[in-house]
Each structure stands twice: as structure tokens, then as C-alpha cells.
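J.: one predicted model, sequence on top.
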Amino acid sequence: MMSGLEAALAEALSPSWTQRVRVGRDLASFADAPEAAETLVGLLLDVEDTAVTRQTAEALARVGTVAAIRLIALAVAEADDNQADWLQTGVHDVFVGPGGALDVAAACGKLARDPEEAVRRGAADISAWVDDTRY
């Protein structure tokens, strides 16, 4: 019998955008698992449907851990302008609730010292999004 992680990974390449959205939400809690990280970044950069990008970004931002925000930062560093807009929208969706921006900001602060330049660059962009919503 497959674990929840294995089942979600198997469904990540589904042609159905609604199924990929569900996979992004399901995998968000596994952001610190190396086997889920690549799949999550792929969902964040989904070329077929922006809903997958937005919902996966929102799910990861709601998790709010350094590992989850690191994956968004990696995607931001690789995203084209359209993808970046939907990543930003997904992250902003979390700011509606209490404390969401604080968790994301704290994670970005830690990622500012990440050894990978792309992560630092993406985290700086996300941090700017957080600052824009505070004022």
C-alpha cells in the first residue's frame, strides 16, 4: 500500500489541473522531504495552469516553514513574469489570515543566509511582497 507521499508524487504529473492543485496542497506538508521538493517546485512552475502555481504557493506559504518558503524562493528565482505574479498572489492569499505574513517574513530572514544564491534572491523578492502588504 502506498503512503500519502508516494500517492501524491504519483499523481503530480496528472493531465488534470484540479488533481495537480490537490497534489500541491497535499505535498505542502512534506516540503522538508527531499523526494517531495522537486515535485513541489515543478508544481509551483506549472506551465499548464496558473491555478496550480497559485494554490501550491498558497499551501506552502500556509505551512510557513523555512523548507516550504525555500521552495517558493527557488521557484521565484526561475519563474517568468507571469508565473512570478501567480506565485506572489498565492503567497498574498496567506496574508489574509492572522500571522501568515509574520511566518513568511521570519522564514525569508533565515533564507537570506542560504548558501544558494537563487534561494537568497527569491527570498528577497518574497520578503518585498510581505513588506508591500504591511503598509
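T.: Received it, and whenever you're ready, just let me know what you need. A quick note: this is a predicted structure, and the numbers were derived from the prediction, not measured. Residues are numbered from 1 along each chain as shown.
J.: switch to C-alpha atoms for all contacts and neighbour counts from now on
T.: OK.
J.: which residues touch residue 99?
T.: By Cα atoms under 8 Å, 6 or more residues apart in numbering, residue 99 lies in contact with nothing.
J.: contacts for stretch 51-58, please.
T.: Counting by Cα under 8 Å, 6+ apart, stretch 51-58 makes contact with 17-18, 20-21, 24-25, 28, 40, 43-46, 72, 83, 86-94, all of which sit outside it.
J.: and that stretch, how far from the chain's centre?
T.: With Cα atoms, centre = their mean, to the nearest Å as the basis, stretch 51-58 stands 7 Å off its chain's centre.
J.: what of stretch 98-112?
T.: The chain centroid and the centroid of stretch 98-112 are separated by 13 Å under Cα atoms, centre = their mean.
J.: repeat for stretch 61-77
T.: 5 Å.
J.: show me which residues of it are buried.
T.: 61-77 (16 or more other Cα atoms under 10 Å).
J.: related to what we said a few turns ago, now, of the contacts of stretch 51-58, which are buried?
T.: 17, 20-21, 24-25, 28, 40, 43-46, 72, 83, 86-94.
J.: packing partners for the lengthiest helix in the chain?
T.: Counting by DSSP state H, the longest helix found in the chain is helix 117-134. On a contact count with 3 or more Cα pairs under 8 Å, 6 or more residues apart in numbering; DSSP states H and E, helix 117-134 meets helix 66-78, helix 81-95, helix 100-111.
J.: dropping in the other structure now:
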Amino acid sequence: MGGLESALAEASSPWWRQRARAGRDLGSFADVPEVAEVLVGLLLDAEDTAVMRQTAEALARVGTAAAVRLIALAVVEADGSQADWLQTGVHDALVGPDGAPDVAAACGKLARDQEETVRRGAAEISAWIDGTSC
């Protein structure tokens, strides 16, 4: 758990590079409640857009419903500029060398989520995906 604890500590660093690294390193732990809360904070980072973008990209690359759910939650809370950077991060994952084929499937699952906020965010992400030529 040392790596997880270290990444959680970096998530609150005053330096954007460390927060961005934390977002990338924590992506695979999106289903852990305390990590999920930290990741949503990084997705809505008020200090630096690179943190938002890289965290969104990492979560989209993970592609699980738990990971995409966090992006969906952030999208609904985000202002216009933040949403643009989240979209860019998801786009980066989709067009990257390995792509992120599971994002669309995760959005499909999240479209039936109990939480209306998650359904709205997933619909927004689906619209992004539909507009991406990968």
C-alpha cells in the first residue's frame, strides 16, 4: 500500500506536477471510496488545468464504470472551462495509441445509474465520444 499512500499524499501537493502524477497513479483505484473522493477533487483541480486533463485521461484509459463514473460526477460539477479540459483528457485517451474502447461501454452502464447526476454526466461524455473520430 506504500505506492497508494504516496499517491494519495501527492494529490494534495502544492505542485501541479505531483497532483497530476497522483491523478495518473490513482486511476486504477477508482473503485476505492477514499481514492474516488480524491480523484474527483483532482478532476476539478482549481489550481491547474493539466491536473484535470491528465486525471481525466488516466480514468478514461482505465475505462471501468467506476473510473468513468468519477469523470461523469466531475462533468456535472465543472464550469465550462473545467468541462473543456475534462473533455480534452477523455479525448486524449480515446485517440491515444491504445485508445480507450471501454469508455463507451461504461457510459452505457452509467446511463442506467441510480443517481441522476451520474446519468447526466455519462450522457455528456457519450456526446464527447460520438464527436470523436478515433
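T.: Everything's here; your move. The structure presented is a predicted model; accordingly, all values stated were derived computationally and were not measured.
J.: before we move on, back to that, got the helices and strands packed on helix 117-134 of the first structure as a markdown table, with distance to residue 51 of the first structure columns?
T.: Shown next, in a markdown table, are these (distance: least, Cα to Cα, whole Å):
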| stretch | distance to residue 51 of the first structure |
| --- | --- |
| helix 66-78 | 15 |
| helix 81-95 | 8 |
| helix 100-111 | 20 |
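J.: how close does the residue nearest the centre of the second structure sit to residue 23 of the second structure?
T.: Residue closest to the mean C-alpha point of the second structure, counted by Cα atoms, centre = their mean, is residue 56 at 3.2 Å. The gap separating residue 56 of the second structure from residue 23 of the second structure is 8 Å, by Cα to Cα, to the nearest Å.
J.: again with residue 116 of the second structure
T.: The gap separating residue 116 of the second structure from residue 23 of the second structure is 25 Å, by Cα to Cα.
J.: same question, residue 49 of the second structure
T.: Counting by Cα to Cα, the gap from residue 49 of the second structure to residue 23 of the second structure is 12 Å.
J.: now do residue 62 of the second structure
T.: Going from residue 62 of the second structure to residue 23 of the second structure by Cα to Cα gives 12 Å.
J.: also residue 104 of the second structure?
T.: Relative to residue 23 of the second structure, and taking Cα to Cα, residue 104 of the second structure is found at 21 Å.
J.: now swap in residue 30 of the second structure and tell me
T.: 10 Å.
J.: now the common contact residues for these two.
T.: residue 39.
J.: number of nearby residues for residue 11 of the first structure?
T.: Residue 11 of the first structure: 15 surrounding residues under other Cα atoms under 10 Å.
J.: the one 3 residues further on too?
T.: Here the count is done by other Cα under 10 Å, and residue 14 of the first structure has 11 residues near it.
J.: and if you look at residue 124 of the second structure?
T.: Neighbour number of residue 124 of the second structure under other Cα under 10 Å is 18.
J.: and it, what does it touch?
T.: Per Cα under 8 Å, 6+ apart, neighbours of residue 124 of the second structure: 72, 75.
J.: then residue 71 of the second structure?
T.: Per Cα under 8 Å, 6+ apart, neighbours of residue 71 of the second structure: 40, 43, 56, 59, 86, 121.
J.: I'm done for today, thanks for sticking with me.
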